Every structure is written in C-alpha cells, then in structure tokens.
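Trainee: sequence unknown, structure follows:
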C-alpha cells in the first residue's frame, strides 16, 4: 500500500507539472527563448522563497525592475521599489525579533488592497515567520480574540480600523499600514521604509517559511484559522490560467480583497 501511495503521488505530481507548465507557456509566463540569466534567477528565487510574495517581487525586480508592479491610492511602485521597500520592512522585522527575543515572527495583517498589505506579505517571505490574514470586516472582539489565541506579535493595520484595536496590547507591536492621517512618532510602514536599513540584520539566504493562515470570517465568535503551507510550486495556478485569460505583462485590477484572493490561490 505505501508503494501505491508513492506511485500515486508521483503520478499526480507529474501530471500537475505538465499542466502547470502548459498553462504558463500558453499565457506567456514561460518563455522558451528566455536568457540563461533569467532561467537561473527564476529557479534561484524559487529555491530561496518558494512561491511566496517575496519570490514574485524578487523575480519581477530582477527581470523587469522598472515595470509597474503595483498601483494604489498612494501612487505607483515599480518592481524594484516594491522589492527594496519589502526587504527593508523584512530587515526591520528581523531586528524586532532579535531585540524582543521573539522565537517566531507571527505577523498579522488587517488592511485593504494596496501596498499596506502587499509589502508586509512580501516582507514575511524575506524574513520568515507565520502570516495571518485578517478579514477587514472583523469586529473589535474578533480582532482581540485572533491576537490572543494566535499569539500575534506584529500587526500591520490600516488606520481606518484603529477603533478595533484592543485596549490591552502586551507583546504586540502595531504598525500602521495605509494611513489617512498623521501618526506622529508611531510606527508606520512608511516610516520604517524611510528610516532605511542601515544597521539592520541581513536577510537569511533561506528563510524559514511558516504557514499562511487565513482567518476565516464568521458572523459570530472568533474566526478560526485555515492553514496553508507556502507552496514550492503553484500547481493551483494552472486551473486559473486555463479558465481566466491572464497573460504575461497584463495589468489586473484586484477588486476583491487580498484576504479572499490569497485564500483562493493557496493549495488545498
């Protein structure tokens, strides 16, 4: 029976490889005429970062650094800018981990679409740790419960949700993600980026990739986490590419929240 299970696994993986590469080639994502440099960068980034947001940002910056990576309410970021800013936040996270003797970074994000959610997602891929995506519709009680039950030690939060923060925040560092008003000396993603990475720890060559936890929203009670490992290869993407006419270089408007989009892109 164990042999059959192994054979079934090999058969499934082989079929998934063929399906993924076929769909990616038809979408123009894979190019048989790509340079040796691009091929090396692709597999090197995959080996280091798996299929995390960090891998996507890293490879985009290496192959097309000046191309627009993200357009949001705050403006436009190229892939190089997005990579550099994400790396800076990742180094800040590593310094926080060292300074506060945190065993494992447990990073939560409650933010709308934009750099406020993308940068900390990419930073997690660079620094390592676990990532918790929280529905922006979560109540103050639900947010407090998520923080407490999951031992969250870093929270990136859009300031429009400031009224949902729990009063007691022991062992929790709050970083304002997207801001609509000044925050003085409080931590913001923008302030972390502007302060730069001088004196910060170096990024690990092979980060310890923890899970992404989707805090499934419920109408009542504390949302329960749905764990998904960071995939080594994005087999699930093949189905999307066959069904949706996405092609390389296409600009896509993400109307649905990243909380829901990322849940759909994670393998089951």
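Mentor: In hand now; what should we look at? On a predicted model such as this, the values are computed, not experimentally measured, just so you know.
Trainee: contacts, neighbours, all on C-alpha from now
Mentor: Noted.
Trainee: show me where this structure has helices.
Mentor: Listed in chain order, the helices of the chain (DSSP state H) span 2-26, 36-49, 53-63, 79-99, 115-127, 140-149, 189-195, 237-243, 258-265.
Trainee: Give me whichever of those is most buried.
Mentor: Among the helices of the chain, helix 115-127 has the highest mean neighbour count (mean count of other Cα atoms under 10 Å), at a mean of 26.
Trainee: so who does residue 202 touch?
Mentor: residue 91 (Cα atoms under 8 Å, 6 or more residues apart in numbering).
Trainee: My guess is residue 51 contacts residue 234. True?
Mentor: Yes. Here residue 51 reaches residue 234: they are 6.5 Å apart, a contact under Cα atoms under 8 Å.
Trainee: Now for residue 163, how many residues are close by?
Mentor: 10 (other Cα atoms under 10 Å).
Trainee: ok, for it, nearest residue in space, not its chain neighbours?
Mentor: Distance criterion Cα to Cα, 6 or more residues apart in numbering; nearest residue to residue 163, sequence neighbours excluded, is residue 140 at 7.5 Å.
Trainee: Residue 208 is nearest to which of the helices of the chain?
Mentor: Closest approach to residue 208 among the helices of the chain is made by helix 115-127 (7.8 Å; Cα to Cα).
Trainee: The structure to be compared is supplied as follows:
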C-alpha cells in the first residue's frame, strides 16, 4: 500500500498543483465557511456542485442539450432534489443507481443523492435489460434514476424509479436550500467495463485527498475558469473524473447526450473551450471531419484522451492537428489514475502512456513476480493513492508485495515511460511463440488505408492458436493486410485470417469488444 511518506508527497504535490490550476484560491470569508461546511456535511461527491457555487455563483457552470446553468442554479437544483429524496426516505444505507447519458440530470442525481448520505452507483447506458437487472440486484440499488429512453430496460425492476421528467418535477416542487447534514457519507461505485467478463462494482469511499485531482493537474495544465468539453460517458472513470475536475476548477462543463464529431467542433468553437476530453475513437472521428483544420480552435490547449488504447498513428495525427496539446491518460476502474503521457513524451515515444504522478508506483513483473528489465514485456502492477479496496461482491485484484495487478501487459522504455502492450488475458500463443495483439494492432492502424484494427487468437489444430485480424479499411485486400505485417514483423505475428468490417464493436467508453467480433472463436467469415 502507499506508504505514509509517499502519501504526504502526493498530497503536497496535489496541493501545489491545485493552487496553480486555480482549484484552490482566495474566497470571501462567508463563502469560504459555506464551502467548508458543504464539504464536511456532504463529502466530495455531494459538494462537487456546492464548492463552485459558493465561489462563482453567477458563472456558467454547465452547458448541455437543454441550455446552460450557472453554478448557483445547478447547485440549487441539486439541493432541491436532495430535499425531495429525503422526503421520500432516501438516505444513509441506500444506493441510488444512475442510468443517464451526459446531461444535467446525471449531475443532479449524483450530487443530490450524495447529499442525502446515500451511495451512488453509475450504470452503463449500453446495458440490456438482463444486465441492468443483474447489476441493480447485485449492487443493492434501492432507487433508480434513468433517462426516458431506458424505461423499457428498467421495466420489471421492483424498486422506485425516477425518470427525467420526474426529476424536474421533484426539483420544481422542493426547497433549493442546502439539506441538513446526513449522519454519514455513502460510497461512489463505478462498474468495471466488462470487456473481459461480468461487470463488477468497484466502490470507493469519499475522500478529501488532493492526491488524485492534484496528480492529474500536475501532469495536465487544466486551468480554472475556462471551458472543458467532456465526451466520454460520465458513468466511465475518465468521463466522471474529468467532469468532477471541471466543477472543482470552476470551469464551464460542456456535455452532450450523444457524441457527434462535427457537433463537438461546433461546441469547442462556440464555448471557446480550452480543453477537450475524448476517448481515442472519438478523437479519430473528430480528425476525420472535413475541414477540421479550418476550425477556430486557437484556445484549445489540452486534448486529453484515455479509456482505451491510443495507437501511435492516431497520436501522431492528433499532435499534427492540435499541436503539442495531447495528453494520454492511463488508468483503471480499480486503480484510478496510473500514468499520463505529456506531449513531449508522446513525441519522444509515440503510443506511450508516460510516467506516474507523485505517490504512484508502477512496476513490470515477470512470471516469477520479479521486476523485469526495461524493454521486457510483463504484467503491470501499481500502487496509487486512490486504489479501491475490493469489489462489492467480494474479492479483489491479485497483489504482489503491496502492488496491485492491473490486468494489462506492458513494458518500461529506457526513459522510464510506460507502454501498454495489451490485456494479460489477450496474449496469443501460436506455435509456441507469444504474440501480443497490441503490437500488431498498432502496426495495422498505422497503415494509411486502415481506419481501425483488432487482433485476436482463434483455435488452430496445428499451432494451437492463430491470429485473426479484423480491419476497417477501404481498397485493400487480405494479401495487402498480411503483406504489410510481414514486411514489418516476424512471420509468426502475421495474421492468417483477415476479416473486413464496417466498424469495430465498441462499448460507450470506446473499448473494442473483442468477444462481440463476428465468429471470433470460429472459422473466418466469408
């Protein structure tokens, strides 16, 4: 676990970064007292809207599909919802599940529920009805808040449900004054992505530590009082962390219910955004918009990506389009932020995920649980100030010497920068040779005629497994794809099968769902 010395270092690093970014700054005594009271009463999640409301009540805090709200208006709506929920008996010991896209209702449900002392569970908007029912039952949800479009998926659940219109009615009919302090603070629960199995709840107690936000701010130059567009879903760690960070900075948070690349560019211009948060596939689609380089993005200083693999080719295109403003965030639901690559690091080592912030340790261990030399691929183990304590259903991640397994394979280069080579359970053994699909995927994605690529192992009678590549490409043949790999990598890394698709299946956070690829375990289609 993080030692006391490293924790103090992380806190001091976080404090300095928070002051430099404007997250902490001068306030009138009355506002300072009110902000401190909100943090003490409601915890960081409940106070997420209260803190900027006390500092900047008249500043635009949120822009979404319904318009804009000042920080003061947003927090009053959260207070009203909290008071309405309290009148219905919601409080400490309850869990409020939130099944919402990116809009004000999610923030209101999050802050409002936390102000009652209830725990908050963020649910994947891609869940089908059986998955939703399983998560609700397993995580002990007592109230479900959901968008109108998910009513069918929620039908049959035996618990109180609140739709978007219900939220508006409750808020309109309740007092917007701060609710009384609850007797305790609930936890925040984010579900794992489920790309390698059943989604599991990863709860975290509410912490006033500055190690996590400060660690990000020490690497990424977000600044207070600006405007940030957050594209990833807020039920995902990257999206939620970025949104809460924007609120803490007193920056205008720009959200859209659905991602549309051209609309994002419109928003970046209209709101004069200085920062954009997007998963790699979103970046790729933004860069594909005709005329993207003619847009007025002169204020855009930060483009932060994460949540899925950033291949070197896409990183290079983003740096060319946006200048030295690209930051590559690497984290996990269980560990939170692990490393962040800066523009200089991406220029020196394309595709890397950089170095950890203060207080975080990263090690690459071999099968014998010992550190491996730089350049050698092994299992990634970490210790972070914000790591979780175990899943809600019991159990946790493997540990070695106080370091927690992430579930990824990677290596450190000579400069100490981390490179992620793929999931540990994705490694392919073909004819006795280990193949890490990320290496082949990066090479394919760098081909100018290939838009997306995924590589999996499928059963093979002779070699045990063989490689199959799924590519989104125009004007290429199977021989073209195989020949490109053969010209750059060893023979055992050349895919035997090549399948062309119109698009790769992805979850809302942009991760490729390899289990959803057509016939991923059988003969090649066509």
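Mentor: Here it is on my side, so go on. The structure displayed is predicted, hence computed values, not measured ones.
Trainee: tm score of chain vs chain?
Mentor: Overlay of the two chains. TM-score (TM-score structural alignment, normalised by the length of structure 1): 0.81; 244 aligned residues with a Cα RMSD of 2.6 Å.
Trainee: hang on, the earlier thing: to which residue of structure 2 is the residue nearest to residue 163 of structure 1 aligned?
Mentor: Per TM-score structural alignment, the equivalent position to residue 140 of structure 1 in structure 2 is residue 129.
Trainee: if I look at its match, how far off is residue 152 of structure 2?
Mentor: Separation of residue 129 of structure 2 from residue 152 of structure 2 (Cα to Cα, to the nearest Å): 8 Å.
Trainee: Quick one: the helices of structure 1 as JSON lines, columns for distance to residue 210 of structure 1 too.
Mentor: Shown next, in JSON lines, are the helices of structure 1 (distance: least, Cα to Cα, whole Å):
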{"stretch": "helix 2-26", "distance to residue 210 of structure 1": "22"}
{"stretch": "helix 36-49", "distance to residue 210 of structure 1": "11"}
{"stretch": "helix 53-63", "distance to residue 210 of structure 1": "13"}
{"stretch": "helix 79-99", "distance to residue 210 of structure 1": "14"}
{"stretch": "helix 115-127", "distance to residue 210 of structure 1": "9"}
{"stretch": "helix 140-149", "distance to residue 210 of structure 1": "17"}
{"stretch": "helix 189-195", "distance to residue 210 of structure 1": "22"}
{"stretch": "helix 237-243", "distance to residue 210 of structure 1": "21"}
{"stretch": "helix 258-265", "distance to residue 210 of structure 1": "15"}
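Trainee: Out of those helices, flag the one nearest residue 228 of structure 1.
Mentor: Nearest to residue 228 of structure 1, of all the helices of structure 1, is helix 258-265, at 8.6 Å by Cα to Cα.
Trainee: quick one, longest strand in structure 1?
Mentor: The residue-count maximum for a strand in structure 1 (DSSP state E) belongs to strand 209-216.
Trainee: what's the neighbour count on residue 181 of structure 2?
Mentor: 16.
Trainee: didn't it look like it was pressed against residue 41?
Mentor: Yes. Checked against Cα under 8 Å, the pair residue 181 of structure 2 and residue 41 is within contact range at 4.8 Å.
Trainee: matching residues in structure 2 for stretch 239-253 of structure 1?
Mentor: Using TM-score structural alignment, stretch 239-253 of structure 1 pairs with 215-229 in structure 2.
Trainee: Show the end-to-end separation of the matching stretch, please.
Mentor: Span of stretch 215-229 of structure 2 from end to end, Cα to Cα: 20 Å.
Trainee: Just checking the distance from it to the centre of its chain.
Mentor: Centroid separation for stretch 215-229 of structure 2 versus its chain: 16 Å, with Cα atoms, centre = their mean, to the nearest Å.
Trainee: Next: stretch 60-79 of structure 2.
Mentor: On Cα atoms, centre = their mean, the centre of stretch 60-79 of structure 2 falls 23 Å from that of its chain.
Trainee: so where in structure 1 does that stretch end up aligned?
Mentor: The aligned range for stretch 60-79 of structure 2 is 68-87, by TM-score structural alignment.
Trainee: what does stretch 420-430 of structure 2 give?
Mentor: So stretch 420-430 of structure 2 is aligned with nothing, judged by TM-score structural alignment.
Trainee: Which parts of the stretch 351-500 of structure 2 are helices?
Mentor: Counting by DSSP state H, counting those that start in this stretch, the stretch 351-500 of structure 2 has helices at residues 437-445, 478-486.
Trainee: Just send the ones you listed back as TSV, with mean neighbour count and distance to residue 261 of structure 2 too.
Mentor: Below are the helices of the stretch 351-500 of structure 2 laid out as TSV (neighbours: other Cα atoms under 10 Å; distance: least, Cα to Cα, whole Å):
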stretch	mean neighbour count	distance to residue 261 of structure 2
helix 437-445	22	20
helix 478-486	16	28
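Trainee: would you list those in a markdown table and tack on distance to residue 265 of structure 2?
Mentor: Putting the helices of the stretch 351-500 of structure 2 into a markdown table (distance: least, Cα to Cα, whole Å) gives the following:
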| stretch | distance to residue 265 of structure 2 |
| --- | --- |
| helix 437-445 | 24 |
| helix 478-486 | 33 |
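Trainee: Of those helices, which is nearest residue 467 of structure 2?
Mentor: helix 437-445 (8.5 Å).
Trainee: Let me see the contact set for residue 44 of structure 1.
Mentor: For residue 44 of structure 1, the contact set (Cα under 8 Å, 6+ apart) is empty.
Trainee: Matching residue 9 of structure 2 against structure 1, which residue comes up?
Mentor: Using TM-score structural alignment, residue 9 of structure 2 pairs with residue 15 in structure 1.
Trainee: Out of the helices of structure 1, which gets nearest to residue 69 of structure 1?
Mentor: Closest approach to residue 69 of structure 1 among those (Cα to Cα): helix 79-99, 4.9 Å.
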